[in-house]
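Enquirer: all I have is the shape, not the residue letters:
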């Protein structure tokens, strides 16, 4: 299952490496109640074995070694307008989770992303758990869109390749009503500041995990996408 969140920094310079890793630490804290200890996240390295030598976080935030690794990578790349960083939970295959945060202050490519890829994680097959994680992510970043779907749905099965897909869940920064999206199983308001609704989380299937192998699930998600486009409520990636 993939969660993909898009946002913009709203500033002309990248945050520090410590600040970027701190946001990923906040993501790790969201996953901690689901069985992912905060001390078992690791920065990338040339081999999995080398990665496991350096925990990315401790209880208070990013570990100094992880910050140093990210700084060294950025000095080698010399790309002051863009920085990608990632952490993983040290598990390859089923049960593995990778979080990738890509930041940009390039005026021609201003979109930033947070991607969370989970491979057969039982806790993330529960609608309530996924909603809790999504709501937490929307408190970290002011999202332009957020998608929750299997990667096969995102890459091959959504209706509009140039727009976000409904998949299992889709956040749009628009207040929606049931009349506007009758195909959705649930619409959840997402609150911003100060106590004002910032957008809506559309849940296509509420009583089971979304499956790209289930024609009914795919049909519902596709209908939601068409419904939103007909009302000019589903932006193109290029327009975000």
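Expert: On my side now, so go ahead. Please read all numbers here as calculations on a predicted model, not as lab measurements. Numbers count the residues shown, from 1 in each chain.
Enquirer: contacts, neighbours, all on C-alpha from now
Expert: OK.
Enquirer: and the closest residue to residue 97 other than its chain neighbours, what is it in contact with?
Expert: Using Cα to Cα, 6 or more residues apart in numbering and skipping the chain neighbours, the partner closest in space to residue 97 is residue 118 (4.4 Å). Residues near residue 118 by Cα atoms under 8 Å, 6 or more residues apart in numbering: 1, 2, 95, 96, 97, 98, 124.
Enquirer: the structure to be compared is supplied as follows:
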């Protein structure tokens, strides 16, 4: 199966090299845990495979000398390992909002509780305005109801209080209330969601329609403006 996780954070300062290393390191640890596999080397992207293989970013979860001597930080920074794992940090030239993008392909199994636990740790560490967890290209293949609004997919975190009475069809709502965030993680199914399964798609669609009807499903441009 393929899994996409997008975590949108807001920092207090411009992204530094040290912070870039730290965030990528945490993303790698997250990936190792939820996929139950560990990659020895992660590489920066390049114009060709040969160029990329000469730009190692992490070895055994530690930043390489190449990374430590990196001079500039681009708006989009990405690292990859093998044919199935890519991690991207996308910045914004206008504000201090960043998107942490996990693109994990051909994953044999997913540890549900580990995903929830790690998302909870992110919600305690960063100022987060949105989290999306998508399986098997639910959003990419436009299976969501509203193309201009956030998709629910398997999991959606919003910085607003949402109750079970408002979305009774959701499998679980996890309320977040800490120094960093005050909101709700909506989980559409209590099993691993499948963006190709008609029943799972129907469930996510029902939640999207319900949230939109209550004025609780934001427009994408509202989130990223």
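Expert: Ah, there it is. What you see is a predicted model; the values in this text were computed from it and never measured.
Enquirer: quick revisit: distance of the residue nearest to residue 97 of the first structure from residue 35 of the first structure?
Expert: 13 Å (Cα to Cα, to the nearest Å).
Enquirer: with residue 29 of the first structure instead?
Expert: 10 Å.
Enquirer: map residue 8 of the first structure onto the second structure.
Expert: Counting by TM-score structural alignment, residue 8 of the first structure lines up with residue 10 in the second structure.
Enquirer: helices along the first structure, start to end?
Expert: Under the criterion DSSP state H, the first structure contains helices at 17-31, 48-51, 64-77, 127-140, 151-152, 215-230.
Enquirer: relative to residue 183 of the first structure, which of the ones you listed is closest?
Expert: helix 215-230 (6.1 Å; Cα to Cα).
Enquirer: quick one: average offset of the closest one versus the second structure, please.
Expert: For helix 215-230 of the first structure, the mean deviation from the second structure after alignment is 0.8 Å (mean Cα distance after the TM-score superposition for the first structure).
Enquirer: coming back round to it: now the match of residue 8 of the first structure, nearest residue through space, not along the chain?
Expert: Residue 10 of the second structure sits nearest to residue 97 (Cα to Cα, 6+ apart), 4.4 Å away.
Enquirer: number of residues surrounding that neighbour?
Expert: Residues within reach of residue 97 of the second structure, counting by other Cα atoms under 10 Å, total 22.
Enquirer: can you check residue 107 of the second structure too?
Expert: Applying other Cα under 10 Å, we find 15 residues neighbouring residue 107 of the second structure.
Enquirer: what's the distance between the nearest residue to residue 39 of the second structure once chain neighbours are set aside and residue 132 of the second structure?
Expert: Nearest residue to residue 39 of the second structure in three dimensions, chain neighbours excluded: residue 81, at 6.8 Å (Cα to Cα, 6+ apart). Distance of residue 81 of the second structure to residue 132 of the second structure, given as Cα to Cα: 22 Å.
Enquirer: pick out whichever of the two has more residues nearby.
Expert: Each of residue 81 of the second structure and residue 132 has its neighbours counted (other Cα under 10 Å); residue 132 has more, 22 against 17.
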